[in-house]
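> missing the sequence, but the structure's below:
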C-alpha cells in the first residue's frame, strides 16, 4: 500500500510594513509518496529541514532565550520517529517588555489576586510566569507542564530558588482528568471544592488565578475544533458554569496567551461573525482582549468578514473614551495608526466618532498618501489603486454618490479582452487602458461606490429602527397608529430598494452593515467587543517565538444560568444550537425552521418588543445574531411551556440531536 505524507511549507505573508511568516496562515502543500525513489525522499527531507531552519531560526542571533529555543527545536527535528514527520512547536512569550507592559496596563485589576494561588498551564520557558509571580507574590504557584523534560532547564531555576513557592507538576493540559488529579493530589491545600450547597452562587474565587500559554505552531487540531487553543478556551469557559476542572475550587479568573486568529472565534468584532459558539461564550464569561496583533490585510468584496471602516473607528473611539474616563491610557509604543485615526475622527465629529462612509474614505485616502498605512481598514486592492494613481501623477478619486445606481459586485474581467466587463466612473484615458492598473482601479471604484450607496440604504434602516423604538414606547392611540403606518411604508420602500438596487449576493452584507451600526449604538450589550473597557495593547510578532500574532485573553466567569430546574442551562444551550443554524435569519423564520408554528412563542417573550432592552416592533427586523442573552432565556422558557411542541422535544438535547450534532462531550456547544 502506498502511503502519502504532507509537508507544510508556508508562503511569506505581509501585513502593512511588517512581513511575517506564519504556519497557521496560507500554506503550500507538497505531497510526496513513500514509494518514491530514495533520492526524491532525500530531497523532501532536505526541504523540510530547510523550512524548519528558516521558520524557527528567524531571530536566533538576537536573543539568548530564542537561541536556546531554536536549539531545542533542532533536537526535536533530529529525534523525530519519521524523518518527514511534522512537529508542532509550543509558541513562547520571549519579550520581557511585553510582560511588563501588560502588568502595568491591567495591574489595578490584579491587585485583588495578590497572595493568591496560581495555576499555570504550559508555562514553557517561564518568562510570563516569573513576571506575573513577581507582581502577585502568590502563596503557591503550580507550574502544570505538559513537557517537563523539554522545559526543565527554564523552570527548575524557578522551583529551586530560595523560599520558592513554585512547584513543577507534570501533566497534559489537553486531558481534563489532569485537573481532577492535581486537585486530588493536594496541590492546593488552601483551596476547598465548591460544595453542592454552595453551588447556587458562591461567587468568584479571587484566591485562585489561572494562566497559561495555549499556543501551538503549526496549529494543533482539537476535537471538534480546528485549533486546540480554541477548544481549550471554549471548554474552560463552559466548565466555569458547571464548577468543573479547576473551577471545582470556585469560578476562577483566567489569563491565557493564544493566537490572535483564534480570538476572533470567541470574541467577534462584527455581527457577521457571530455564531453559536461565540454567543454561548458570551453567556459563560466576560472576555477582554488585553494584547492583540495589529491590523491584518483586508480582502475586498466577498473576501472580507470585517466591519466597515467607519464602524471600526467608531467602536475604537468609544473604547478609548471609556478607558480615558477610567484613567487608562494606551502606551504610545503599543498603539497603531487606527488609534490615531480614531482620535482625529473623534475631534472632527464633535466627540461622537461618527462620520459617513464618504467622509471616512476621503480622510483615510489622505492618511494613506501621507504615509500612515490604512491596512485592515481599506481593502488591499483599493490601497494599491490609490498608490498606483498617485505614482502616475493622477489624483486618486473618492466617489461621491451620484444617484441610485444598482449596487453590484466587483467588475469581472473579460478573458478575451482582459478588461472590465462593467463600466464605472473613470476618466476616458483610463477606461481605455487594457492594463491591470485600470482593472484594479475599476474594481476599487466599484467597491467604493457600493459602500457609499449602501450607506444611504443603511441610513433608512436605522431610521426604521428608531421609529420602531418610538412606537413601542407610545400608548395606544392616534399618534401611535400614524407612526405604525409610517414605519410600514418605510419598511416597504427599504425592502423594494434592497431587492431592486442591490445584487442578491451583496444583500446579506448590507444587512450585516446595518446590524453593526445598530449594535454599536444599542442601549444594550450585543457584542462584548463593543463594550470593551479599553483597547488592547498592540504586540509585535517577534515578541513571540516562533514569530506570531498573539493575544492575551482575560476571561472572568459570569454567574451560571439559573432557571426553575437544574437542566435550564442545557435547554438554553440547545435553543442556541437551533436558533444559530443561520445567525443572519430573522427570528420568526429561524423559529419556524426549528419547529413548525414555533414563531407563536414570540408573543410570550415581552423583552422582544422592549426597546430599552434591544427589542423591535417588526420581528422580521430582529435577526438571530442581534438577540441578547435575556431574549434567548425568554425564548427558552416560552419554548418549554409551548403546548404544541413535538412530543419528543421534552429533553434538553432535542435540537442538537435533530440537527445531527455528533456528541462531543465536553467540547460540544
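That came in fine, so what should we check first? Since we're looking at a predicted model, the values are computed, not measured.

> okay, CA-based contacts and neighbour counts for the rest of this
Fine.

> what's the residue closest to the geometric middle of this structure?
In the chain, the centroid-proximal residue (CA atoms, centre = their mean) is residue 264; its distance is 1.3 Å.

> What separation do you get for residue 463 and residue 508?
19 Å (CA to CA, to the nearest Å).

> just checking, residue 474 touches residue 480?
Yes: between residue 474 and residue 480 there is a contact at 6.2 Å, judged by CA atoms under 8 Å.

> Looking at these two, which one has more neighbours?
residue 480 (16 against 12; other CA atoms under 10 Å).

> Can you tell me which helices and strands the helix or strand containing that one packs against?
If you go by DSSP states H and E, residue 480 is part of helix 478-501. Applying 3 or more CA pairs under 8 Å, 6 or more residues apart in numbering; DSSP states H and E, we find helix 478-501 packed against helix 436-472.

> for the helix it packs on, which positions count as buried?
438-455, 457-458, 461, 464-465, 467-469, 471-472 (16 or more other CA atoms under 10 Å).

> And stretch 68-79, by the same measure?
69-70, 73-74, 77.

> which other residues reach that stretch?
Residues from elsewhere that reach stretch 68-79, judged by CA atoms under 8 Å, 6 or more residues apart in numbering: 49, 56-57, 60, 83, 87, 89, 150.

> what would these look like in TSV with secondary structure, distance to residue 512 and neighbour count?
Formatted as TSV, the contacts of stretch 68-79 follow (DSSP: H, G, I helix; E, B strand; the rest coil; distance: CA to CA, whole Å; neighbours: other CA atoms under 10 Å):
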residue	secondary structure	distance to residue 512	neighbour count
49	helix	46	17
56	helix	40	21
57	coil	43	20
60	coil	45	16
83	coil	48	16
87	coil	40	15
89	strand	38	19
150	helix	47	16
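
> Take this one as well and set it beside the first:
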C-alpha cells in the first residue's frame, strides 16, 4: 500500500509558475518628504509634532494657513502658539512651587485640585432617587451613599477655602443641590455620626425633603454650566479668549497652493495660450487661499470672477485682494454639488453667457469667453460608490458633461484648468495602456488635448514589468521635446523633469542615439541557444536603456522577452499583409499581369506562414496571455496616427513640483483640458433624439467591464444575437492593421483596451443598424445590477 504522503507528492508535483505581484494602487511614497523630515531631525527638537512631514511651512502663506488651526487641531503646536504654551506652563509650575513653599501642607492640595472636580458629584440625583424610592431597604442604601458623598463634599469644601486664601484664581466649589436640600443632607450626616439617626429622624428628614422641589435636571442649571466652563478652562494651555481667536474649524483634507513661483511657472508653461481668454468670465471652484486665482486674475483681467468657496469664514481674508476688484464675487457654496452649482449657472451670475441650443446635427463651438478653474486637491481620498474617490467621480462627470452638453459645457466648449492629486489624473490621462479604462476612452473622444503641466515625482516613476518598455518612454519623450521646440516652450528655470527626459537631453548633448524600440538582437554569438540569446538580449537592452528595468522579476522578464519575440513576428506579418492588400487593390483596378498575381500568391504564402508561426508560439502560453498581448499593443498604439493614448500626444513635458509648494505638503498636478466637438452621433442623447449617445454609453460600459477580452465576448453578453446582427466581420476597422485591427486569424483579436475612436464609432453604427437590437429602455433594464467598474 502506498503511503498517503508519497501518493500525494506523486499526484500534485508540477513546475511552479510564479506570476508577478502587480499592485492595484501604488502607496504614497515618502521620497518627496525626505528633505523635510531630515531638516526637522537635524534641528534637535525632540518635541516635533507628529506627521510634521506634511506640515512644513516654507512660505509666509503656508505659515498663515498653519496658524489658523484648521489642520493642526489636536497636534502639538509650533511657532508662536507653542511658545505661548510653554510660557503658560512655566508660569503655572512657578505658582505651584510658590504655594508649596508658603503652605507646606497645601502642596498636595494643588495636585488634588488639578485632578478633581469642582462640584458635588450627582448630589441632586441621589436626593431625587431617595424621594422616589419605595422599599425601606432601597432607602437605606441610598442614605449610605448620601453620607459618603457628603463627607467627601465637606472635605473638598474645606480644602477649597484654604486654597482660595493662597491664590485668588481658585474657583469656588459649586453645589447643584438647592440650599434647603443641602442643609438636610448635612444635618443627616451630623446625626448619623453622633449615632442619633433614628427611624423617627429619618422619616422627618424624608418628609421635609419631599416638600422641596427637586425637578431641575442635572447639567441644565446655571451651576452645572459654570462648572463645565471651569472644567474646560483648566484644560486650556493658555488664555481661552486667545485660543478662540486663533483656532478655526474647517475641512482638514484640502490642499492649497502656497508658492508664487509655482503659479508663475504653470501659467508660462501652458502650451495653448491663455491670451484668448482675456476679459472672460471665470468660475473658480474651491479657491481656498486664492493664490493661483489671483495670479490668473492678474493675467486675464476678467470681466467677472465668481469664487465658489464653501468655507468663507476661513478663507475670505485670503480672497480679499480678488474681491476688491470689479466683477469679483464670493458665493458661499460648494461647486462640487451640482444642485448648488446650477444656482450659479444663471443669468444673475453670468449675464454675458448664453446657453447654446442643441440643434440636431450641429456640433458645439468653442467658447473662449468662459473659463473654469478648480482646486480638487484633497488628502486623504474619500471613496464614493464605485469610484476610488469623490474627485475621480467629479473629474469623470466634468469629462462626460462635454458629450452631454450640460453643467459648464451648455455654454459651448469651455476650457477647464484643474489642480488635483496625481493618482486622480490616472483615470483620464493614463501613461500606460494598462491604466486605460472607460474615463480615459471617453476623454479621448471629447477632448482636443489634456495637457499635464506639472506633477509629482511618483507619477513620473516607472515600474519595471508592469509599465511598458523603457525604450517606448524614451522615444515618447523625444517626440515631446520636438513638439516643445516647435511651440517655443522651455522647461521653467530651476525646475526638474522626468528622468527619461533628462536622459534624452543628455544623449542629445553627447551626440548619442536613443536605443531602438524593444530588445537588441544578438548577432555576435550565433552558437548560443535561443533561450540564452533572449536572456542576453534582454540584459543588453536593459543596460542600453540606463538600467530602467532594474529590479524586474524573473517571470516578468521572461514574459517581456517572449512578448517582444511575438511582437517582432507580428510586425513582419503586418508588413506582408499590407503588401498583399496593396497589390490586390492594384490587380482589382484592371492590372491582370501574371507576374503581379504570382507575386501576390507568394506574399500570401509568406503571410500565412508568419501567421501560423505567431499562433503556434502564442498557444504555448496557457496563462499570462494578456501579458503576451501587452508588448504588441504598446508598440501598435504608440505608432498609430495619432497615438492612442493622450499621454503620447502631449505637447509639453510636465515639470516636477516640490511638496513644500503646497500646504499640507501633498503634491498636486495641474492639468489643462480643452474640449473638442465630439462626433454628432455621440451628441444624440435624451428623449426626442435617436439616442445614439445613450446607446454608446451602455456599450462603452459593457466593453470596458471586460476590457482585456476579445470584443466579441462583451458584445455577445450585451444582447442575445448581437454578434450575428452586427456582423463584426464586415467592419473594416476591426481587421485592418493600419487602423488597429486584428489581421491574423486565431489568437489575434481586437480587445476594448486598445480600441480607438474610429473602431468605437464603427461598432456604434453596426449596433444602431441592427434592426432587432433592444431599445434603450430594454438595455437599461437588462444591464441593471451589472457591475459598473472596469475589470482590473
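Received, thanks. Keep in mind it's a predicted model, so treat the numbers as computed, not measured.

> Residue 638 of the first structure: which of the contacts of stretch 68-79 of the first structure is nearest?
The shortest approach to residue 638 of the first structure among the contacts of stretch 68-79 of the first structure belongs to residue 89, at 48.8 Å (CA to CA).

> which non-adjacent residue is nearest the closest one?
residue 217 (5.1 Å; CA to CA, 6 or more residues apart in numbering).

> what's the answer for residue 212 of the first structure, then?
residue 121 (4.3 Å).

> Aligned counterpart of the one you found in the second structure, please.
Under the alignment (TM-score structural alignment), residue 121 of the first structure maps onto residue 285 of the second structure.

> I'd guessed that match sits against residue 374; true?
Yes: look at residue 285 of the second structure against residue 374 with CA under 8 Å: they come within range, at 4.5 Å.

> mind checking how far the aligned residue in the second structure for residue 102 of the first structure is from residue 702 of the second structure?
The equivalent of residue 102 of the first structure in the second structure is residue 266 (alignment by TM-score structural alignment). Per CA to CA, residue 266 of the second structure is found 38 Å from residue 702 of the second structure.

> ok, which stretches of the stretch 651-792 of the second structure are helices?
Per DSSP state H, counting those that start in this stretch, the stretch 651-792 of the second structure carries helices over the ranges 692-705, 712-718, 722-726, 757-769, 776-783.

> now the stretch 1-150 of the first structure
Under DSSP H, counting those that start in this stretch, the stretch 1-150 of the first structure gives helices at 38-56, 64-78, 96-110, 127-136, 148-160.

> for those helices, which one sits closest to residue 490 of the first structure?
helix 96-110 (47.2 Å).

> Check the mean deviation of the closest one from the second structure.
Superposing on the second structure and averaging over aligned pairs (mean CA distance after the TM-score superposition for the first structure), helix 96-110 of the first structure comes out at 1.8 Å.

> Equivalent analysis for stretch 460-471 of the first structure, please.
Looks like 2.9 Å for stretch 460-471 of the first structure (mean CA distance after the TM-score superposition for the first structure).

> and for that stretch, what span of the second structure is it aligned with?
Mapped onto the second structure using TM-score structural alignment, stretch 460-471 of the first structure spans residues 569-580.

> which other residues reach the matching stretch?
Under CA under 8 Å, 6+ apart, the answer for stretch 569-580 of the second structure is 600, 603-604, 606-607, 610-611, 613-614, 632, 737, 743.

> For residue 492 of the second structure, state which of these is nearest.
Closest approach between the contacts of stretch 569-580 of the second structure and residue 492 of the second structure, by CA to CA: residue 632, at 35.9 Å.

> where's that closest one relative to residue 774 of the second structure, distance?
36 Å.

> how about stretch 347-356 of the second structure: buried residues?
349-350, 353.

> Distance check, the residue mapped onto residue 52 of the second structure from the first structure against residue 563 of the first structure.
Under the alignment (TM-score structural alignment), residue 52 of the second structure pairs with residue 54 of the first structure. If you measure residue 54 of the first structure against residue 563 of the first structure using CA to CA, the figure is 55 Å.

> cool, residue 310 of the first structure as well?
In terms of CA to CA, residue 310 of the first structure sits 40 Å off from residue 563 of the first structure.

> the more surrounded of these two?
Higher neighbour count among residue 310 of the first structure and residue 563: residue 310, with 22 against 13, using other CA under 10 Å.

> Do I have it right that the more buried one meets residue 360?
Yes: judged on CA under 8 Å, residue 310 of the first structure makes contact with residue 360 at a distance of 6.2 Å.

> What lies in contact with stretch 98-110 of the first structure?
128, 131-132, 135-136, 290-291, 328, 330, 537, 539, 543.

> Mind doing that once more with 7 Å?
128, 131 (CA atoms under 7 Å, 6 or more residues apart in numbering).

> which parts of it are buried?
Within stretch 98-110 of the first structure, the residues scored as buried using 16+ other CA under 10 Å are 98-99, 101-103, 105.

> Show me where the stretch 401-550 of the second structure has its strands.
413-420, 447-455 (DSSP state E, counting those that start in this stretch).

> Give me the range in the first structure that the shortest one lines up against.
Counting by TM-score structural alignment, strand 413-420 of the second structure pairs with residues 251-258 of the first structure.

> Tell me which residue of the first structure is furthest from the middle?
Residue farthest from the centre of the first structure, counting by CA atoms, centre = their mean, is residue 478 at 46.4 Å.

> Quick one: neighbours of the residue mapped onto residue 256 of the second structure from the first structure, just the number.
The equivalent of residue 256 of the second structure in the first structure is residue 92 (alignment by TM-score structural alignment). Neighbourhood size, residue 92 of the first structure [other CA under 10 Å]: 27.

> right, and residue 92 of the first structure touches residue 542 too?
No: at 10.5 Å, residue 92 of the first structure does not count as touching residue 542 under the criterion of CA atoms under 7 Å.
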